[in-house]
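1. Next come a sequence and a model predicted from it.
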Amino acid sequence: MDEAIHINHKDFPDLITKKCGFSEEKAAREYHYAVTDKYGEGRFNRIMLGNGIEVNMVDVIFHNNLRLHYKLKQPLFEVVYMISGDLMFFNNEMNSIMKMRNGEANITFSNYVEGWLEYLSNKHYRYISICTSQPLSKALCADEDWDDEIGDFINIDNKLSNHLMIPQKINPILQVPFIQMKENSMSSLLRLVYLESKAMEIVALTLENEIIKHKDTTCKIKLNKSDLSKMYLVKKIMIENMENPPSILELSKMVGLNTYKLKVGFKEIFGTTVFGYLRDIRMEKARLLLENHELNINEIANEVGYSNPSHFATVFRKKYGVTPGHFRF
């Protein structure tokens, strides 16, 4: 068996070209790695999109079994759709060998991933993966005001993470954008724009249908009177510190709750996340200040915790449908 070591995403080009002797071509943000006759036929296409998201399209046949080992120390989010071929893989976190078959998909959502995947000889493997090796909250949104809220929104426990990693028949809703990516034949520039839109669609559908809905049915907790009092204390702290709010970890220490109970309990009681509530009270205060006409818009932005007036205007428009300037006049 031929073997190669895949350390992380950045090492992938060197791994393929040097260890396996595959040829490499680069065009804009696309990398094409052609399998040489020594190993088989086909290619790996790697497409680097915005916000650290990448698409990998694989269409290969190997003469001999090939096992790729990987050890990823940075956060990884990946959705894989297997079009053809039975791909064997092992993940240390689950400590089991699994097989992904035609028409199946799996989701990796972990801060540390180690294991291997194996291509069997003379099998035609075709699959597409959407992945990012940076925190998913960063890939989804560069807006600092939404970063903590998104982080809470997509935070999952090990039980759910392991469940998602088990290959299952792909959800038809999720299958459609994968197929559209595979069959896309647009010119290079428009192709990248199209692929990025489809990749983000897949990420959104995965979060909504495979993660958020699952969490909504499982993440219920019991809160006693003391817990309820602490939740209202959280609201009070956020109101008093909206200009420079504490982090979730800092909040949990201030009120004496673990971060999980704080995040889940707050949303159960108030119907929004801690940072969603912060955004709402900031915008309400900003609206009142705009109506008073005593401060200019830059001063109001600072007053409610935004150092960047443009960022403030964007969040205000999302909330009220108009810019602060149009609201005032």
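-> Nice, I can see it.

2. use CA for all of it now, contacts and neighbours both
-> Will do.

3. Any buried residues in stretch 104-123, and which?
-> Neighbour-count burial for stretch 104-123 flags 104-110, 113, 115-120, 123 (criterion: 16 or more other Cα atoms under 10 Å).

4. Now do the helices in this protein.
-> With DSSP state H as the criterion, the chain has helices at 12-14, 136-140, 144-153, 158-165, 172-183, 188-206, 213-218, 225-240, 248-255, 259-270, 274-292, 297-303, 309-320, 324-328.

5. Distance to residue 23 for the ones you listed - can I get that in JSON lines?
-> Compiled in JSON lines, the helices of the chain are given as follows (distance: least, Cα to Cα, whole Å):
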{"stretch": "helix 12-14", "distance to residue 23": "10"}
{"stretch": "helix 136-140", "distance to residue 23": "30"}
{"stretch": "helix 144-153", "distance to residue 23": "39"}
{"stretch": "helix 158-165", "distance to residue 23": "31"}
{"stretch": "helix 172-183", "distance to residue 23": "22"}
{"stretch": "helix 188-206", "distance to residue 23": "21"}
{"stretch": "helix 213-218", "distance to residue 23": "43"}
{"stretch": "helix 225-240", "distance to residue 23": "55"}
{"stretch": "helix 248-255", "distance to residue 23": "48"}
{"stretch": "helix 259-270", "distance to residue 23": "48"}
{"stretch": "helix 274-292", "distance to residue 23": "48"}
{"stretch": "helix 297-303", "distance to residue 23": "53"}
{"stretch": "helix 309-320", "distance to residue 23": "45"}
{"stretch": "helix 324-328", "distance to residue 23": "54"}
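
6. Pick out the most distant pair among the buried residues of stretch 104-123.
-> 110 and 123 (29.0 Å; Cα to Cα).

7. let's bring in a second one:
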Amino acid sequence: MIEKLYGEIIETVIDNENEKILNIENDSGSGKIVVYKLFEGIKLLYNNLNLEYCSGSSIKFPNIIEINHCKYGRYECELKKNKFEYISEGDLGIYLLDNKKYSKAFFPNRQYCGISILIDIDKIKNFDLFKSFGVDIISIYEKVKKNDLCKIIRANEQLDHIFYEVYTSNEENKFYYMRIKIIELLLFLGEIDYSIKKNKKYLTKYQVQKTKDIKEFIISDITKHYKIEELAQLFNLSQTTIKNWFKEVYGIGIYTYLKNYRLQESVRYLKESDYSILEISNIIGYSNPSKFSSAFKQEYGYSPKEFKKHIQMDKLCPLRVDNDYQMD
């Protein structure tokens, strides 16, 4: 099922009874997924993705709850009724797989790290085990099913507590510890209100696509710096509309997005090309190399020169290094 959900599996690194490690790759990037079978019918996935999208199968998956927690990055989910939901850092999203309109998952910022939990109601054989801990999975399923969209729980201390300990658990006891944390999460999910505000506003498909068109335009030549008023004229939208739509889809403003994109591109050039740091600075739109170096060090903790040296020595991951959670 995992392969059908994600698609583009290019390598299975480990495949045993309770653990599977998968590498994925497409034209937008690559990533790694670690799958743990915690109980019959319940799987936990670590997602470490440096790509913009995953394209899975269009096959329907009935009676499966998907729970997503975002550690960093941003996740877009297109649901039925042409509604879009976005899960940001620290957020939790809960829905039935059948409520997703498409199997394609979109990661607006080209980086995503988080946990997915898949609960297959039809495959759970021992509901009494969970009831002995006060967990009623069928009740949770019925609440999620009644809400035909996606329930988003925004970042809070309780979620941070549950998931931080999953991300940082000791490798030796990780499997059993994750089982305990799943029980804790299910207890939490059994107590929350799944209703969604009737006046909740969603971006339409047109608005989302228009925003993505603006993004594609500004990254088509990253040496150029567009003002909001210029984009408003080019796309026949108000400045406020562009700002609001872009923030809703990408979670950040246009200036910040373009800055992050330039730095990500600089990483790619440092890794894959023989360009000098001065040349890379010019290619990504920095006329001042010292400003580029300063922005790069602020983001990655290394100057471009130090970064390139480490890459050449094959000692540094080419994108964000997460000390709390590394899958290599």
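-> Structure's in. What do you need? Predicted model, so just to flag it, every value in this text is computed and none were measured.

8. Once they're superposed, tell me the TM-score.
-> In this superposition the chains share a TM-score of 0.49, using TM-score structural alignment, normalised by the length of the second structure; 194 aligned residues with a Cα RMSD of 3.7 Å.

9. So which of the buried residues of stretch 104-123 of the first structure sit within strands?
-> 104-110, 113, 115-119 (DSSP state E).

10. Residue 261 of the second structure sits in which helix or strand?
-> helix 254-272 (DSSP states H and E).

11. whoops, residue 11 of the second structure was the one
-> Using DSSP H and E, residue 11 of the second structure maps to strand 9-15.

12. elements contacting that strand?
-> strand 19-26 (3 or more Cα pairs under 8 Å, 6 or more residues apart in numbering; DSSP states H and E).

13. which outside residues touch the strand it packs on?
-> Defining contact as Cα atoms under 8 Å, 6 or more residues apart in numbering, one finds that strand 19-26 of the second structure is touched by 7-15, 30-37, 51, 54.

14. ok, now with 6 Å
-> Applying Cα atoms under 6 Å, 6 or more residues apart in numbering, the contact partners of strand 19-26 of the second structure are 8-14, 30-36.

15. Among those, which one has the most neighbours?
-> With neighbours taken as other Cα atoms under 10 Å, the top of the contacts of strand 19-26 of the second structure is residue 33, carrying 24 neighbours.

16. From residue 157 of the second structure, how far off is that one?
-> Applying Cα to Cα, to the nearest Å, the value for residue 33 of the second structure to residue 157 of the second structure is 26 Å.

17. Quick check, residue 73 of the second structure in contact with residue 115.
-> No: judged on Cα atoms under 6 Å, residue 73 of the second structure makes no contact with residue 115 at a distance of 12.0 Å.

18. Among the contacts of strand 19-26 of the second structure, which one sits closest to residue 210 of the second structure?
-> When these are ranked by distance to residue 210 of the second structure (Cα to Cα), residue 30 comes first, at 25.8 Å.

19. so how far is the first residue of stretch 251-263 of the first structure from its last?
-> Start and end residues of stretch 251-263 of the first structure are separated by 10 Å (Cα to Cα).

20. Sort out which residues of that stretch are buried, please.
-> By neighbour count on 16+ other Cα under 10 Å, the buried set for stretch 251-263 of the first structure is 251, 252, 255, 257, 259, 260, 261, 262, 263.

21. So which of these is the closest to residue 298 of the first structure?
-> For those, the nearest to residue 298 of the first structure is residue 251 (28.3 Å; Cα to Cα).

22. who's in contact with the closest one?
-> Residue 251 of the first structure neighbours (Cα under 6 Å, 6+ apart): none.

23. just to revisit the earlier point, need the buried residues of stretch 251-263 of the first structure in TSV with distance to residue 269 of the first structure, can you?
-> Below are those laid out as TSV (distance: Cα to Cα, whole Å):
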residue	distance to residue 269 of the first structure
251	17
252	16
255	16
257	15
259	15
260	14
261	12
262	11
263	10
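
24. Give the burial count for residue 299 of the second structure, as a bare number.
-> Neighbours around residue 299 of the second structure, by other Cα under 10 Å: 14.

25. Quick one: name whatever helix or strand follows whatever helix or strand residue 129 of the second structure lives in.
-> According to DSSP H and E, residue 129 of the second structure maps onto helix 127-131. Downstream of helix 127-131 of the second structure, the first helix or strand assigned by DSSP H and E is helix 137-146.

26. Which residues belonging to whichever helix or strand comes after that following helix are considered buried?
-> Next helix or strand after helix 137-146 of the second structure toward the C-terminus (DSSP H and E): strand 151-153. For strand 151-153 of the second structure, burial by neighbour count (16+ other Cα under 10 Å) applies to 151, 152, 153.

27. For residue 33 of the second structure, list the residues it contacts.
-> 21, 22, 46, 47.

28. please redo it, this time with the cut-off set to 8 Å
-> Going by Cα under 8 Å, 6+ apart, residue 33 of the second structure touches 21, 22, 23, 24, 45, 46, 47, 48, 49.

29. out of the residues you listed, which one sits closest to residue 164 of the second structure?
-> Of all the contacts of residue 33 of the second structure, the one sitting nearest residue 164 of the second structure is residue 46; the distance, using Cα to Cα, is 12.8 Å.

30. where along the stretch 51-200 of the second structure do the helices fall?
-> 127-131, 137-146, 157-167, 174-189 (DSSP state H, counting those that start in this stretch).
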